[in-house]
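Engineer: predicted model, plus sequence, below.
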Amino acid sequence: MVRCCVLILCCLMVSSCSGLKNIQDLTYIVAIGMDYDEDREEYITYIQGLNFANVAKQEGGKPVESVPIFIASARGETLNLAISNLYKTSEPPLFFGHTLTLVLTDKLAEQKFNEVIEEIGRNRSLRPTLRVIVTQGNMEETLNTKALFNYPAIYTVLFKKSESELSQDELKPVLLMDFLRDFYEPMGTAKIPIVRIDKSSWQADEPFPVLYFDGFAAFQQQEHRGNLSFDDAFLTDWLHEKQMTMDHKVEIDGELIAAVELGSPKMKVQYEKNTATPMFSIELSVQGDLLEKIKDIPLEDLEKKIEDDMKNKLLTTYQTGLERKLDLLNVGDSWYRKHPILFRKLTESKEFYLDSSSLTNVKVDVTLVHFNSYKYNQD
């Protein structure tokens, strides 16, 4: 009898999880936005919250009514003080364990980026897999933008999971841990995607705004060096990332000849020996598919024109980097690892390690492998 009583008491003690809340009893913060008020010297923090009460009450299926996006904001002399001001006005209580995205304004990225990124990196409540994004628009408007068909904001590019989900001609999302790895490297460029609101492409009863990535905020040697246009940003992603393709218009004297899709780029960097700074040549091989043939042109001439176009793109992007003291091709990263003694001497100089003479030669080889049922004249 005594044994039975003890067994029953033990079961009662372990039958519930003391202190744990139900899924619908918390406000899950999925995104944090940050801005800086230069006049008042205060940080402005925004949080985007979800609550699963409506999910818990349903057996399945999509809610009939549109679920509103909840945004809260507060100010403080530090980031922690700003967020702490939100706790007393938030019920159900806030939970940051599933925060997915950090959105920074371009003003903060230019003025207070190092302080913010160090504070975020030290915060144990936030995961290193946090996505980092810069917005040049209004923070509240950015966080309040839904996905198409009134799907929740969690389906926008702010929460893109990985490069495996990339659509055609879309920039890669960046995780905090990957960005910090590049940010603290002595050579090479670290990049954060810039999000914008497109208010003209989609319409329902009225224009329906959507979010998209449109360039990179670029950093070199822990310093913000400006923003890259979509074309320069996409080319740098395309050169270094797998499973990315690029649509390209082939024009001769302003006349459209063909449209091709280029993928599988392989960039080989050859460094010259015994140089105080990186001196290098580039060999780029690319495979492509013919999407549309507008005018007849021999295959050899078409591939040669694409090669010239890609060479010009690469040189233009490289020159853009030089103007802003950015190593957009990331050639310095491999060089300093192979030349530690030369690198130590180079760090004594405050000059940027690349110039117009650093890139000695560019060779591009393009091979079209599929012709989309076109009977192509190869003569």
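Structural biologist: Noted; the coordinates are in hand.
Engineer: only C-alpha atoms for contact and neighbour calcs from this point on.
Structural biologist: OK.
Engineer: what's the nearest residue to residue 332 once chain neighbours are set aside in contact with, if anything?
Structural biologist: Nearest residue to residue 332, sequence neighbours excluded (Cα to Cα, 6 or more residues apart in numbering): residue 187, at 5.2 Å. Neighbouring residues of residue 187 by Cα atoms under 8 Å, 6 or more residues apart in numbering: 220-221, 327, 330, 332-333, 336.
Engineer: counting neighbours, which of these end up buried?
Structural biologist: Neighbour counting with 16 or more other Cα atoms under 10 Å marks 220-221, 327, 332-333, 336 as buried within those.
Engineer: these in helices, which ones?
Structural biologist: 332-333, 336 (DSSP state H).
Engineer: quick check: the gap between the residue nearest to residue 332 and residue 211.
Structural biologist: 32 Å (Cα to Cα, to the nearest Å).
Engineer: re the thing from before, which among the contacts of residue 187 gets closest to residue 375?
Structural biologist: Nearest to residue 375 among those, counting by Cα to Cα, is residue 330 at 40.1 Å.
Engineer: wouldn't the closest one be in contact with residue 189 here?
Structural biologist: Yes: Residue 330 lies in contact with residue 189 (Cα atoms under 8 Å); the separation is 6.4 Å.
Engineer: quick one: the strands in the stretch 151-300 of the chain?
Structural biologist: 189-198, 210-220, 223-228, 246-252, 255-271, 280-293 (DSSP state E, counting those that start in this stretch).
Engineer: out of those, which is closest to residue 359?
Structural biologist: Closest among the strands of the stretch 151-300 of the chain, once you apply Cα to Cα, is strand 280-293, at 5.3 Å.
Engineer: please compare the first structure with the one that follows:
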Amino acid sequence: MSARIPIRGLYVGSLLLLLLSLSGCWDYKNVQDNNYVTAIGIDFQNDKYIVYTQSLDFSNVAKQEGVKPKDKVPVWLGRGEGVTLDAAINNIYNSSQLPIVWEHTTAIVFHERVLSQNMKSMMDSMLRYHEIRYSPWVFGTHVSIKELFAVNNTFNLAPINSLLHNPMDMYEQQAYIKPLSLREMLIKLVEPGATLLLPSLATNSKQWFKDIKPNEQYEVDGIFVIDDNSYKGWQSKADSLGLRWINSSSARTALAIGRDNNKHQVLLSMETSKWDIHVRTQGAVLSYTIKANITGSIDEMLAPLPESEIEELAEDKVKAEIKHTFKVGLDHNADLYSLHQYVYRQQVTHWKRQGNGRNITLSPGDLDNIQVKVKLVHAGMSKLKQK
């Protein structure tokens, strides 16, 4: 006669089996038990790569939610060096007291000295770290990266809330040089005919103050130009204004115009709605046409100009900026508008005949046709005169 197993015993046994199948948090770590790298800086000196890391004290940052911090949020910097980029990154591990997590990196900064190296090879080495995503913002700089990463943010906020880690907020408010992601950078490095324009990150201590003491802040002051994996130099923001009309963004940008070289009679707020670049061939000669349709509104009017004249003056100003940026780029032997890329896309037979683009050159007269149409959609509080 077989022994009966009590029903209660079956319940208990089944429960124990279920508990054994549940996963547990055996390797769980508190947020403060890891070193979270939020920014990476790369330099090159004395034939060695130097890597800087910026890490935040997340245990301190977490306490700030809903409350403005009274004290400066601490920033921790790491430094490693080596004959290769990989060796420099591994050198950082030597004295780290916590496991380093790279998945929260939101910014990568390249010093000008490293831009003369083989960027394609260097990026291949970096992306072998599977934790580094394609989403971080990328910048170039003239400034010491160590000093750049230690900049104090306004209101004692964490650096993660700054232009370094979140440039789109500032760009959407005032668009000049478009932020660039790591994914976009890699595309520009390998795409035929494309020119990489790396935003130049600097510091500005003349415009913001804590009480009466200058407070250094981040600023994008120009671009670093890399064409065909070759560094072509730096160009100021003032010389790069034409680029703002040749991008897919509809962010706000200011344009000051006036009669008789008076630049400040009317201040416009512009948005690029549509643009296009077309390539024409006449035998072995290439020419390029840029078309831009731009909408705008009036922010300030210091002289009573009619609407049609404002639009005409704005069109002339935009054309002048596009031409100026193109010519300054030629001084650096650089194709700032990536015109060669449009040759590859629209005239691929010509591209192949010219050594896959290697024999195609640019001259000031090649950009012979710039068509700009400006339409005012709002006059603010101003009443416009009609001709």
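Structural biologist: In hand now; what should we look at? All of these numbers come straight from a predicted model, not from anything done at the bench.
Engineer: which position in the first structure pairs with residue 366 of the second structure?
Structural biologist: By TM-score structural alignment, residue 366 of the second structure lines up with residue 358 in the first structure.
Engineer: next, count neighbours for that match.
Structural biologist: 15 (other Cα atoms under 10 Å).
Engineer: excluding chain neighbours, what is closest to it?
Structural biologist: Per Cα to Cα, 6+ apart, closest to residue 358 of the first structure is residue 279, 4.5 Å.
Engineer: contacts only, for that neighbour.
Structural biologist: Residue 279 of the first structure touches 271-272, 357-360, counting by Cα under 8 Å, 6+ apart.
Engineer: alignment lookup: it to the second structure.
Structural biologist: Checking TM-score structural alignment: residue 279 of the first structure goes with residue 287.
Engineer: relative to residue 61 of the first structure, which of the strands of the stretch 151-300 of the first structure is closest?
Structural biologist: With Cα to Cα as the yardstick, what comes closest out of the strands of the stretch 151-300 of the first structure is strand 210-220 (23.8 Å).
Engineer: output the contacting helices and strands for that closest one.
Structural biologist: In terms of contacts (3 or more Cα pairs under 8 Å, 6 or more residues apart in numbering; DSSP states H and E), strand 210-220 of the first structure is packed against strand 189-198, strand 223-228, helix 230-240.
Engineer: kindly name the residues of the second structure that line up with the shortest one.
Structural biologist: Aligned by TM-score structural alignment, strand 223-228 of the first structure corresponds to residues 230-235 of the second structure.
Engineer: against the first structure, what's the mean shift for that stretch, could you check?
Structural biologist: Its aligned residues in the first structure lie a mean 1.5 Å from stretch 230-235 of the second structure after superposition (mean Cα distance after the TM-score superposition for the first structure).
Engineer: so which bits of that stretch are buried?
Structural biologist: 230-235.
Engineer: please apply the same query to stretch 69-76 of the second structure.
Structural biologist: Within stretch 69-76 of the second structure, judged by 16+ other Cα under 10 Å, the buried ones are 69, 73-74.
Engineer: so what would you say the end-to-end distance of that stretch is?
Structural biologist: End to end - Cα to Cα - stretch 69-76 of the second structure spans 18 Å.
Engineer: what does that stretch contact?
Structural biologist: Applying Cα under 8 Å, 6+ apart, the contact partners of stretch 69-76 of the second structure are 54-57, 60-61, 150, 152, 155-159.
Engineer: switch the cut-off to 10 Å
Structural biologist: Contacts to stretch 69-76 of the second structure, defined as Cα atoms under 10 Å, 6 or more residues apart in numbering, come from residues 35-37, 53-58, 60-61, 63-64, 149-159.
Engineer: same thing with stretch 338-350 of the first structure?
Structural biologist: Contacts to stretch 338-350 of the first structure, defined as Cα under 10 Å, 6+ apart, come from residues 186-187, 271, 273-278, 332, 335-337, 352-353.
Engineer: how about a cut-off of 6 Å?
Structural biologist: residue 336 (Cα atoms under 6 Å, 6 or more residues apart in numbering).
Engineer: ok, and the closest non-adjacent residue to the counterpart of residue 205 of the second structure in the first structure?
Structural biologist: Mapped onto the first structure by TM-score structural alignment, residue 205 of the second structure lines up with residue 199. Excluding the flanking residues, the one nearest residue 199 of the first structure by Cα to Cα, 6+ apart is residue 209, at 4.3 Å.
Engineer: for the one you found, what is the corresponding residue in the second structure?
Structural biologist: By TM-score structural alignment, residue 209 of the first structure lines up with residue 216.
Engineer: what's the answer for residue 335 of the first structure, then?
Structural biologist: Checking TM-score structural alignment: residue 335 of the first structure goes with residue 343.
Engineer: and for residue 248 of the first structure?
Structural biologist: Checking TM-score structural alignment: residue 248 of the first structure goes with residue 255.
Engineer: can you show me the helices along the first structure?
Structural biologist: 2-14, 53-56, 79-87, 106-111, 113-122, 139-143, 176-183, 230-240, 299-323, 331-338, 340-347.
Engineer: in JSON lines, list the ones you listed along with distance to residue 169 of the first structure.
Structural biologist: Shown next, in JSON lines, are the helices of the first structure (distance: least, Cα to Cα, whole Å):
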{"stretch": "helix 2-14", "distance to residue 169 of the first structure": "53"}
{"stretch": "helix 53-56", "distance to residue 169 of the first structure": "34"}
{"stretch": "helix 79-87", "distance to residue 169 of the first structure": "35"}
{"stretch": "helix 106-111", "distance to residue 169 of the first structure": "23"}
{"stretch": "helix 113-122", "distance to residue 169 of the first structure": "28"}
{"stretch": "helix 139-143", "distance to residue 169 of the first structure": "21"}
{"stretch": "helix 176-183", "distance to residue 169 of the first structure": "21"}
{"stretch": "helix 230-240", "distance to residue 169 of the first structure": "8"}
{"stretch": "helix 299-323", "distance to residue 169 of the first structure": "16"}
{"stretch": "helix 331-338", "distance to residue 169 of the first structure": "24"}
{"stretch": "helix 340-347", "distance to residue 169 of the first structure": "36"}
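Engineer: residues near residue 112 of the first structure, how many?
Structural biologist: Using other Cα under 10 Å, the number of residues around residue 112 of the first structure comes to 15.
Engineer: appreciated, that's everything.
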